[in-house]
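In: Pasting a predicted model and its sequence here:
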Amino acid sequence: MNRIGLFQVLKTDEWVKPFFKKYRKSLILALTLGFITFFCAGALMFNSGYLISRAASLPENILLIYIPIVLTRAFGIGRPVFRYVERLVSHNWVLKMTSNLRVKLYDSLEQDAIFFKQNHRTGDILGLLSEDINHIQNLYLRTIFPTIIAWLLYVFVIIGIGYFSPFFALAMLLLLGIVVFLLPLWSVIINGARQEQQKQMKNQLYSDLTDNVLGVSDWIFSQRGQDYVNHHEESEEALREVNRKLQSFQRKRNFLLQLMFGVITIALLLWTSQRFPGNHGGAANWIAAFVLSVFPLIDAFAPLPAAAQETNSYQDSIKNLNELPALHTASTVAPEISGPLTLKIDQVHYHYPESSKEVLVGIDLTLQPGEKIAILGRSGSGKSTLANLIRGDLRATEGAITLNGVDTYTFGDEISNALGVIHQTPYLFHTTIANNLRIGNESATEEELWQVVTRVGLKELVEGLPAGLETMVDEAGLRFSGGERQRLALARILLQEAPIILLDEPTVGLDPVTEQALINTFFHELQGKTVIWITHHLQGIDAMDKVIFIEDGRLTMQGSPSELEQTNAHYRRLKQIDKGIS
């Protein structure tokens, strides 16, 4: 793989290439400022060399000294000024681009959120964020900008020398060509594969470390903690070995690079000595000017080999981003519905895109406004898939799920106005309790916050915290118990005032006393709302208007708790098992 491979990837790229056009004016300005910066640096040394030689040779006219002094000051001031402005423009350009890339990455993952754990490893996403996005950033700052600027200077230098001597310009074309083209190509061939290997190993370390930290309890319980440590140390040692090879090659390459600049300097010195002969004054004053002007150009040409060898890793990063799901443009206008909401599940079938096996088969159900229904079933029976379909996160392969006759998937994010959800593990963000509650209603007043906190039974807890509602919540809300997090989630829902509430197994992992107290709070505060309660056991089931049981994607029983108690032996057996009666 080489730089040609990068260009081939960019031809079909839908992530990075669009920013060339979107921010082309800033890009052209940054490149222009970069060229002017090095021009000023070279011109500063050129004028300084001429000025020193001229001042030492008793000039015939003071203007021969005064004009170079003015130019030296101008170029001396211009170099840092243009450099500073160029850094501002180029970094602003790159930061806008990477910011948009991150937003696009989040949007791409968000639309795939239902299948996130199925399609992505957490470590892979961290690798995209920490390695790939940063590599794309370096693609511009360390490869594209320096390379184009160096090529512009290369052409300018050859044309400038050609004005004095076409033959020596051809010689410099070859000598500088070694620095500009041959050494970078050598770096790509020898070190490019190592650079790509280094990046892939870092991404793998991110993935392995993330997965194993998240599953550290499994390592501990299986008494294989040392095995993981040994595996991680082996991976790090392999990465260090690649780094050592990279550094060894870079030292050799840098030595050859400096050697080439030495040869160029000597060649320029010999040429100027012959082209501008003389011991004092006259044309001899140009010798120092030409020779000294070489040194600032080293800063322009020296980064090229290192920049070239990184193109393989850029190619891999761009490829990783383009393999993410394409963004789908959603309708910006959500349908409007009014009045009491009736949820109808009409002969719904569903199978996942990668499988032909149906997860749900012919589910048919109607929920009237204010009705409370429990959906029971074993793990893998299709309960969670049905919940995703009701929320509109998935679209039925056959049949329809509608609110007042409108398909739920057409609402997009606006479904939250009609449907509120409390999950198994509600997430609390690292901000104040008040901000966490206002996720349900951004305009809620402090008085309204205290009202819902009181309704869910957390008033005393919040009052006892250091800053009340302004107390900071730890990341993921770990300072609160499972039941307390669920009550805070209920408070959000109460602020949201959605008419339909979906309870997705919110009592999983709670002890029986806490579970029953939470169930009582839920159904007391959700009176008058349509409640869909997905659960795996029957505690509190008698508070529901209807109970359905899903097995292998099909409805196998339905009715009110009292009806099923009287007529369905399987239901009675389930209740006995749930109560621990054998």
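Out: Cool, got the structure.

In: okay, CA-based contacts and neighbour counts for the rest of this
Out: OK.

In: Could you confirm residue 555 falls within a helix?
Out: No - Residue 555: not assigned to a helix; according to DSSP: H, G, I helix; E, B strand; the rest coil it is strand.

In: and the closest residue to it other than its chain neighbours, how many residues sit next to it?
Out: Distance criterion C-alpha to C-alpha, 6 or more residues apart in numbering; nearest residue to residue 555, sequence neighbours excluded, is residue 549 at 5.8 Å. Other residues near residue 549 number 20, with proximity taken as other C-alpha atoms under 10 Å.

In: Second structure follows, compare the two:
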Amino acid sequence: MKQATKEARLLLSKQDTWVRPYFKKYKKLLALVLFLGLLTFFCGSALMFTSGFLISKSASRPWNVLVVYVPIVLTRAFGIGRPTFRYAERLGSHNWVLKMTSDIRLKLYRALESRANRSKSEFQTGNILGILAEDIEHIQNLYLRTIFPTLIGLLLYVIIVVMLGFFSIPFALLMALLMGILIIFLPLVSVAINRARVYRRKAKRHVLYNQLTDSVLGIGDWQYSGRYDEFLTRYNSAEKSVRIEDRKLNQYTRRQDMLVQLVFGGIVVAMFCWAGLYFYGRGTEGLNWVAAFVLALFPLMDAFGPISQGVTELPMYEDSVQHFHQLPTVVEEELAIHPDSIELVDSSVAIEGVSFHYDGSEKKILDRLSLVVEAGSTVAVLGKSGTGKTTLAKLIRGDLLPKEGKIVVGQKELIQLTEMSDYIGVLNQAPHLFNTSILNNVRLGNINATDAEVLEAIERAGLKSVIDQLPQGADTLVEEGGKRFSGGEQQRIALARILLQDVSIIIIDEPTIGLDPITERALLDTVFKVLKDKTVIWITHHLLAIDHADRVIFLEDGHIMMDGSPNHLKANNKHYRHLLSLDYQ
């Protein structure tokens, strides 16, 4: 029980930045929701109270219908008021939750975006999906299933005990004890018993998310290797483990519901006995109130019943909040105003003593690497597979953080820059094309561009002849993944997108893999023609069209082993001439 109250305090403590702030931000709406909730249950109890009195009074055959006219009117009023207030309360509470979850998702996006380089290296895709799919839903349920019902139930509890105190203090204390079992004792016991189960279920669900994400992302490899059945077996095993935990919790919930019903039945019996004794000596008129008091209790079951189940899930909410707190911190004011882009002095790139190794590995991919790419120049980066070419590109792009050293872009340190797409464009091996028109795919480079500007970028990328042959022109559907077009045409669409993006630094990461030599040569000729005067860092695996580069460097074991212009290396470096001969055979 102590652990449950500790969890509740943790969730709403001043250190919490994911749940507590929204109580203050939307406090008026919260007050309205609680007030409407109270009115809902008040109308429900009042409806049963007046109905019970009306039935008893009518059974005694009053001499005139006017004697029961007031309870008739009140029954109609409370009957209309209950669903009306219920609807308004649901509308308000879900409005609260939608506002809150919208803010949390925005904050989550900002937290990941503000440390995009950290997010990709420190958080698995499955973990991020787990936060989006489960943790935010848990925080949403924290309000709908725990906070709102518990607060409304506690308020009703206090009001009922106080009102019964006007009739009989001993009976009021008895009802305080019995109702306290429902809304305080049983929920805390439930948390104490099920805490470990809730944690196990949530942990297994996160494992399921990670396995499912990894498997789906590699579904092609599972199929090609003929191990599709193994994929299904692994997933079904993880899902079965989750179902077992769900079954155990559901079994406990059913037993708990039965106990709640028994306790509530005891409350009803206690009320019947007290009301019978209290009004017994007051004649027939007094007995008319017995049914009223007893029936008024039944709607309270809807208020007190859900509290135990809602409070049982507190450990799950605590775990979700802890997941949020592991994300990078974002100042609340940053959510409303995105910082303006920093203006670069030039388009140079300086890599100063950069070392990098992936977490969990001691092998250095880059070891105190230093390199200066002059503004407007093209530098080709070569090396064997695994020598760090793509890692270097990710470091320059800001997708990874160096373990040592720093990277300076346009004389501004990389960590100062926020929206990297404002400064650096990337043409990689497999650009993603969406299932929409060519025009819309290219417009992703600059959503504010006019149709004329998009068409100009398409023409500069060498796609005009392709567009002219299509019946719908630039409005032609690309289809998912761009499969309607060849690999070279897909890369040209991506190139047009970069041209529209209009940044001064471009990273080209082996975009010609899988293309035939003729298509590769034509694509590279177009790329370097339209990117003239840009700063280009060209990650490549061979020397076809290397004459487009102003400088060539060769990476090996995390160091630069070869550096110079293509002509200089061709004249003075035997190893470079050997590589040339291999590519031009």
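Out: It's in. It should be emphasised that the depicted structure is a prediction, and the values quoted were computed from it without experimental measurement.

In: With both chains overlaid, what TM-score comes out?
Out: Put the two chains on top of each other and the TM-score (TM-score structural alignment, normalised by the length of the first structure) is 0.90; 575 aligned residues with a C-alpha RMSD of 2.9 Å.

In: if we can go back for a sec, show me the contacts for the residue nearest to residue 555 of the first structure.
Out: Contacts for residue 549 of the first structure were tallied using C-alpha atoms under 8 Å, 6 or more residues apart in numbering; they are 375, 376, 377, 555, 556, 557, 558.

In: mind checking what residue 289 of the first structure lines up with in the second structure?
Out: Aligned against the second structure by TM-score structural alignment, residue 289 of the first structure finds its counterpart in residue 292.

In: Its match sits in which helix or strand?
Out: Per DSSP states H and E: residue 292 of the second structure is located in helix 283-295.

In: re earlier: just give me the match in the second structure for the residue nearest to residue 555 of the first structure.
Out: Per TM-score structural alignment, residue 549 of the first structure is aligned with residue 554.

In: which element is its match on?
Out: Per DSSP H and E: strand 551-556 holds residue 554 of the second structure.

In: Need the contact partners of stretch 26-46 of the second structure.
Out: With contacts defined as C-alpha under 8 Å, 6+ apart, stretch 26-46 of the second structure is touched by 23, 75, 78-79, 81-83, 85-86, 88-89, 92-93, 96, 148, 151-152, 155-156, 295-300, 303.

In: Please repeat the previous calculation with a cut-off of 7 Å.
Out: 78, 81-82, 85-86, 88-89, 92-93, 96, 148, 152, 296-297, 299-300 (C-alpha atoms under 7 Å, 6 or more residues apart in numbering).

In: and if you look at stretch 196-210 of the second structure?
Out: Contacts to stretch 196-210 of the second structure, defined as C-alpha under 7 Å, 6+ apart, come from residues 126, 127, 130, 238, 239, 242, 245, 315, 316.

In: Using JSON lines, please lay out these together with neighbour count and distance to residue 469 of the second structure.
Out: JSON lines is the format used below for these (neighbours: other C-alpha atoms under 10 Å; distance: C-alpha to C-alpha, whole Å):
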{"residue": "126", "neighbour count": "18", "distance to residue 469 of the second structure": "43"}
{"residue": "127", "neighbour count": "17", "distance to residue 469 of the second structure": "45"}
{"residue": "130", "neighbour count": "22", "distance to residue 469 of the second structure": "46"}
{"residue": "238", "neighbour count": "18", "distance to residue 469 of the second structure": "51"}
{"residue": "239", "neighbour count": "17", "distance to residue 469 of the second structure": "50"}
{"residue": "242", "neighbour count": "20", "distance to residue 469 of the second structure": "54"}
{"residue": "245", "neighbour count": "19", "distance to residue 469 of the second structure": "59"}
{"residue": "315", "neighbour count": "24", "distance to residue 469 of the second structure": "61"}
{"residue": "316", "neighbour count": "25", "distance to residue 469 of the second structure": "58"}
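
In: Show me those that map onto helices.
Out: 126, 127, 130, 238, 239, 242, 245, 315, 316 (DSSP state H).

In: hang on, the earlier thing: which of the contacts of residue 549 of the first structure count as buried?
Out: 375, 376, 377, 555, 558 (16 or more other C-alpha atoms under 10 Å).

In: Residue 454 of the first structure -> the second structure?
Out: So residue 454 of the first structure corresponds to residue 459, using TM-score structural alignment.

In: Kindly apply the preceding question to residue 37 of the first structure instead.
Out: Matched by TM-score structural alignment, residue 37 of the first structure corresponds to residue 40 in the second structure.

In: helix or strand for its match, which one?
Out: For residue 40 of the second structure, the element it lies in under DSSP H and E is helix 27-59.

In: Check which residues of that helix are buried.
Out: Neighbour-count burial for helix 27-59 of the second structure [16+ other C-alpha under 10 Å]: 29-30, 33-34, 36-54, 56-57.

In: again, but for stretch 145-152 of the second structure
Out: Those would be 145, 146, 148, 149, 150, 152, for stretch 145-152 of the second structure by 16+ other C-alpha under 10 Å.
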